[in-house]
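>>> Quick one: sequence and predicted model below, then my questions.
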Amino acid sequence: MSAAVIHLQHVGVAYPRYAHSRDALLEWVLRRPRHTLFHALQDVSLSLDAGDSLGIIGDNGAGKSTLLKLLAGNLAPTAGTCAVQGRRSALLELGTGMQPEFSGVENARMGLALRGLTHAEITAKLPQVLAFAELGEFAQQPVKTYSSGMVVRLVFAIAAVIEPDVLIVDEALAVGDQYFQKKSLDRMREILRNGATLVFCSHNLYQVREMCRKAVWLERGTVRLLGDAQTVVDAYQDAVRGRNPSPPAPLSLKGRGGVRSSLDLAPLPLRERGWGEGFPQLLSVTLNQPQFQTHDLFQVTVQASCGQQLLADIHVGIVIRRNDDVQCYGISTLHDGVQMQDHGNGVVSTRFVIERLPLLSGEYCLEVWLIDASGVHVYDSRERCCHFRVQQASQQQGVGMAWLPHRWEAAVESAEVATDAVAA
């Protein structure tokens, strides 16, 4: 059994909180406490082995950033023990450690030095940092002239090229462009395959579920749940939905002529993206009809441009969502092992078919996702599109969300058994 690379035992972090700024001075002079303690973390215990991956989720203010700083070595616990073995590389707050007056090259050298590399190692790694960041001529310009996305490129490149034993990543990747997000996620998976340990904090629960084997849900500084990523993410989503039981405004299916026409379900227009023509994009999402009866044929046709990506790296995910924000069902070509159809002109397509739609009466819509072969990176998406209505023929089909195959059976084998049961 391998030794834990990360081991936290009953860890706590508390800060003194003063009602007035002068109270800190009065406390020191009078030698009497004039503060209350704010517990950013309390009694946190967890262990990760080499090659493990941990997602950290929770509401804002739950203690996620504090835990990341502990693991990165930027903060010491006020209670318990926090042990991290091996070389750590952390990507936390945007621009952390960057000197705005220095060039990208100078900041890269300094960042590698701060991570413990020797002069010879820095010389060897510097070209890899610059190649990964793809800053071009801006590498020689002061960092203060960089956009936030360029800063993310440089910071992540420094963190990722040194082959860390522990990689700690906050949500800073969300600032980068789509091209670099995919490149960074691919690099994170490569680091994992090489045996490193990953700690990934994100509000993107889909990425947490796909990237991480384990997850911890923090709530008000304490561990609400720790376990496999799927279980923890599902529990967190259930809790969030439970806090907001009020459904959103109903999705209108009315058009100028009453019920939606086929034109209302026409191919969706391309949206401006800003990452160039080389990336896949959704071209259209269409339903075979705007209204359905329970057990009708249900078809969704999706067309996409494949850009410069290989066909095997393009997949479609579809989620059916009810108008009270309940996810009824979701699946992807990736999970089903199905490849998109190649039309030979840079366009690919697929058709999602449910032979007998089991949904009962209600208003629904689709979410459509264009993802890569890892299932982590999202090229493009359409959220809450293709609204449709389902009507059931009669209440004999039941109530609720969906019709389920079922049967009724005799509960007892004979009258004698039933008599005995009543006597008991």
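Received it, and whenever you're ready, just let me know what you need.
>>> okay, CA-based contacts and neighbour counts for the rest of this
Fine.
>>> List the buried residues in stretch 212-227.
By neighbour count on 16 or more other CA atoms under 10 Å, the buried set for stretch 212-227 is 212-223, 225-226.
>>> same question, stretch 271-281
Neighbour-count burial for stretch 271-281 flags 279, 280, 281 (criterion: 16+ other CA under 10 Å).
>>> As TSV, these with secondary structure and distance to residue 201 would be great.
Listed next are the buried residues of stretch 271-281 as TSV, based on DSSP: H, G, I helix; E, B strand; the rest coil; distance: CA to CA, whole Å:
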residue	secondary structure	distance to residue 201
279	coil	26
280	coil	27
281	strand	27
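>>> Structure two is appended below for comparative analysis:
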Amino acid sequence: MSPPAESPAASLPAVRARNLGKVYRVHTHPLNRALELVTRRPRHRAFHALEDVSFEVPAGQGFGLIGENGAGKSTLLKILSGITAPSSGELAVRGKVASILELGSAFHPELTGRQNIVLNAALLGLSENAIREKTPQIIAFSELDEFIDQPVKTYSTGMSMRLGFAIATQVEPDILIIDEALSVGDGYFQKKCIDRLLEFTSGGGTLLLCSHAMYYISAFCTQAIWLQHGRVAASGPSQEVVRQYEEFLLAKAGQSHAAEAIVPGPGRIRDVRLPGGALARQGEAFAVEVDWKSDDPGLEFHLGIGLNRIDGVEVCSFGTRLDGEPAFRGAQRYSVRLELPDLQLLKGRFSLYVFLLDGAGLHIYDRQILADAFAVESAHYAIGLANFPHRWSGGSAGATALPPEASLHV
């Protein structure tokens, strides 16, 4: 995908929102709509889906949108996409916008996939020649060759997602808006979508991403906002906003997040072992061994391991990519060992989270969670969670008398 064309107003934000609000009229009975028109008296209640939402998205950067279901995220994305208008506030969007919101919402069910490509590309402003040039690329990316001339109403959800994603990313928008589209489809196509988004953002495209997967928000977005009940609960650097949101979820649930389902992909974890057993001791060596299988020797893999206390407190994490290790590739079976020569945990019971990642360290091919995997004992009574290498220095400071004006009084 080619980089978006340079804009003469490149220094201006791609999106600027000021005090956006959206109010819907909620009628308790369909008849109340007619009565309201006739009597000119309100027979509805106002539902504020968005209130006083302000932010800016710099051109060429990723911007994340997070929050619980019903927080107003989809409403905001529809306003940014031009599908609906705000009830109040100001919005400025600079550049061509392509969006992937509710899957299949932009398709005419009676038209074929090919006809929907032409229709959607034309709505996005492509010329007839550009549509003719892009159509084979869109079909190739979606991998719907044998179904492309069938009505879209016969497509599965995954097929509609493939087609929608292919159209939105192939028309070379300046701004790409995605609402949870990466959570649908098999692992292979999810990986393909991630690679396409990396290509888009590295080429200078502006990405607005809404997702419940915090690792996508952290990876693709430099800034983010957290919506809660239609209002901005937090905004700023994505890492900080994600941290606040995760702390809120943990406090609300009283426990760690429920694991999101992982669609089986071309890489699968076969075994996770603790060669030293389920009891570890502070100051001794500790190791984790992971075996996995790959359907394709050409695929690249990285491994991530997280360590949580059983009450959900995140203790530490390790990753081959973050540690500068080369990606694993060239085989169908792998066995990797992580070793801590001097375990500094003092005491407690801990869970292990093992992630099999792609070569970019973004897409999760597989995951295994070992709840209450091992316990740590200390040779003596210990206070706290971990021991840190340290040293003491100093001693007697002498008996220097304080001057009268500096005397201390108790």
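Received the coordinates, thanks. For clarity, every value in this text was computed on a predicted model and none was experimentally measured.
>>> Please state their TM-score.
Comparison of the two superposed chains (TM-score structural alignment, normalised by the length of structure 2) gives a TM-score of 0.89, and 395 aligned residues with a CA RMSD of 2.5 Å.
>>> circling back to that earlier point, would you convert the buried residues of stretch 271-281 of structure 1 into CSV that also reports distance to residue 306 of structure 1?
What follows is the buried residues of stretch 271-281 of structure 1, written out as CSV (distance: CA to CA, whole Å):
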residue, distance to residue 306 of structure 1
279, 7
280, 4
281, 7
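>>> picking up where we left off before, could you list which of the buried residues of stretch 212-227 of structure 1 belong to strands?
Of those, the ones assigned to strands by DSSP state E are 214, 215, 216, 217, 218, 219, 222, 223, 225, 226.
>>> Please pull up the equivalent of the fifth one in structure 2.
This means residue 218 of structure 1. The alignment partner of residue 218 of structure 1 in structure 2, by TM-score structural alignment, is residue 227.
>>> The closest residue to that match other than its chain neighbours: how many residues sit nearby?
Excluding the flanking residues, the one nearest residue 227 of structure 2 by CA to CA, 6 or more residues apart in numbering is residue 67, at 5.1 Å. For residue 67 of structure 2, the neighbour count with other CA atoms under 10 Å is 23.
>>> what does residue 67 of structure 2 align to in structure 1?
Residue pairing (TM-score structural alignment): residue 67 of structure 2 is matched to residue 58 of structure 1.
>>> do the same with residue 193 of structure 2
Using TM-score structural alignment, the partner of residue 193 of structure 2 in structure 1 is residue 184.
>>> Helix, strand, or coil at its match?
Judged by DSSP: H, G, I helix; E, B strand; the rest coil, the three-state class of residue 184 of structure 1 is helix.
>>> what's near enough to touch it?
When contacts are counted by CA atoms under 8 Å, 6 or more residues apart in numbering, residue 184 of structure 1 is found next to 156, 173.
>>> That one and residue 72 of structure 1, how far apart?
Going from residue 184 of structure 1 to residue 72 of structure 1 by CA to CA, to the nearest Å gives 19 Å.
>>> how about the helices in structure 2?
31-39, 73-81, 113-123, 128-142, 157-170, 187-202, 214-220, 238-253 (DSSP state H).
>>> Stretch 146-155 of structure 1 maps to which residues in structure 2?
Under the criterion TM-score structural alignment, stretch 146-155 of structure 1 matches residues 155-164.
>>> which parts of the matching stretch are buried?
So, applying 16+ other CA under 10 Å, buried residues of stretch 155-164 of structure 2: 155, 158, 159, 160, 161, 162, 163, 164.
>>> Pretty sure the last one sits against residue 101.
No - under the criterion of CA atoms under 8 Å, residue 164 of structure 2 is not in contact with residue 101, lying 9.2 Å apart.
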